[in-house]
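Sequence first, predicted model second:
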Amino acid sequence: MDDLLLSPTEVAEFLGVTIGTLSVWRCTGRYPLRFVKVGRCVKYRQSDVESFINGRVYDHTL
């Protein structure tokens, strides 16, 4: 398995949002950013973060 697991801190910094924002997204399902839970530990697969970003590319505003 080559998929790197990232911490919420790493993902928040990469996306330019707060850790609290990621928490809200997880709880409400507002955005389709998949995550992994192992016990109480939350991680994000690098490939899921990349897919999330790629899915949010637009040519124009709606």
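Looks like it came in fine.

only C-alpha atoms for contact and neighbour calcs from this point on.
Noted.

quick one, strands of the protein?
For the chain, the strands defined by DSSP state E occupy 5-6, 36-38, 41-45.

Next, the distance between the ends of stretch 22-34.
End-to-end distance for stretch 22-34, by CA to CA, to the nearest Å: 11 Å.

Pull out the buried residues from that stretch.
22, 26, 33-34 (16 or more other CA atoms under 10 Å).

ditto for stretch 36-45
43-45.

Let me have those residues in TSV, extended by distance to Leu4.
Output for the buried residues of stretch 36-45, formatted as TSV (distance: CA to CA, whole Å):
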residue	distance to Leu4
Lys43	10
Tyr44	8
Arg45	6
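
Second structure for comparison follows:
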Amino acid sequence: MPPRYLRTPDASKFVGLSIRTLEKHRIYGTGPRYSKLGGRVVYRVDELQAWVDSAARAHTSDTTARVIPAAARRSPMIPPSPVRREER
């Protein structure tokens, strides 16, 4: 049986993350393995499951599991907003 492929919207539902978060993981290289077919990003179901399983833990202090970092909230290409201080 050939592997089943999911596009980003279905893959995000499969792993329980938003589409944008899954895209950010792809950009930063912290997400599941993917392929590009005809310019479209697809994920193999077994790769998604392996990525989720790699973070499985037995208890809260389990250090043997891989830590999947949270996707960055800001694009590295966008500079942070200037901080304004109120005059006293």
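Okay, I see it. Model, not experiment: these values are computed from the prediction.

re earlier: now the strands of the first structure in CSV, with distance to Gly16 of the first structure?
What follows is those, written out as CSV (distance: least, CA to CA, whole Å):
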stretch, distance to Gly16 of the first structure
strand 5-6, 15
strand 36-38, 20
strand 41-45, 15
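
Contacts only, for the residue sitting nearest the centre point of the first structure.
In the first structure, the centroid-proximal residue (CA atoms, centre = their mean) is Leu33; its distance is 4.4 Å. Counting by CA atoms under 8 Å, 6 or more residues apart in numbering, Leu33 of the first structure touches 25-26, 48-49, 52.

so how far is stretch 45-61 of the first structure off the chain centroid?
Chain-centre distance of stretch 45-61 of the first structure: 10 Å, with CA atoms, centre = their mean, to the nearest Å.

which outside residues touch it?
3-6, 11, 32-36.

what about the helices in the second structure?
Ranges of helices in the second structure, per DSSP state H, are 8-15, 19-28, 45-53.

Pull out the buried residues from the last one.
Spelled out, that is helix 45-53 of the second structure. So for helix 45-53 of the second structure, counting by 16+ other CA under 10 Å, buried means 45, 48, 51-52.

Now which residue in the second structure aligns to Gly16 of the first structure?
The alignment partner of Gly16 of the first structure in the second structure, by TM-score structural alignment, is Gly16.

How much space separates its match from Gly29 of the second structure?
Distance from Gly16 of the second structure to Gly29 of the second structure, by CA to CA: 18 Å.
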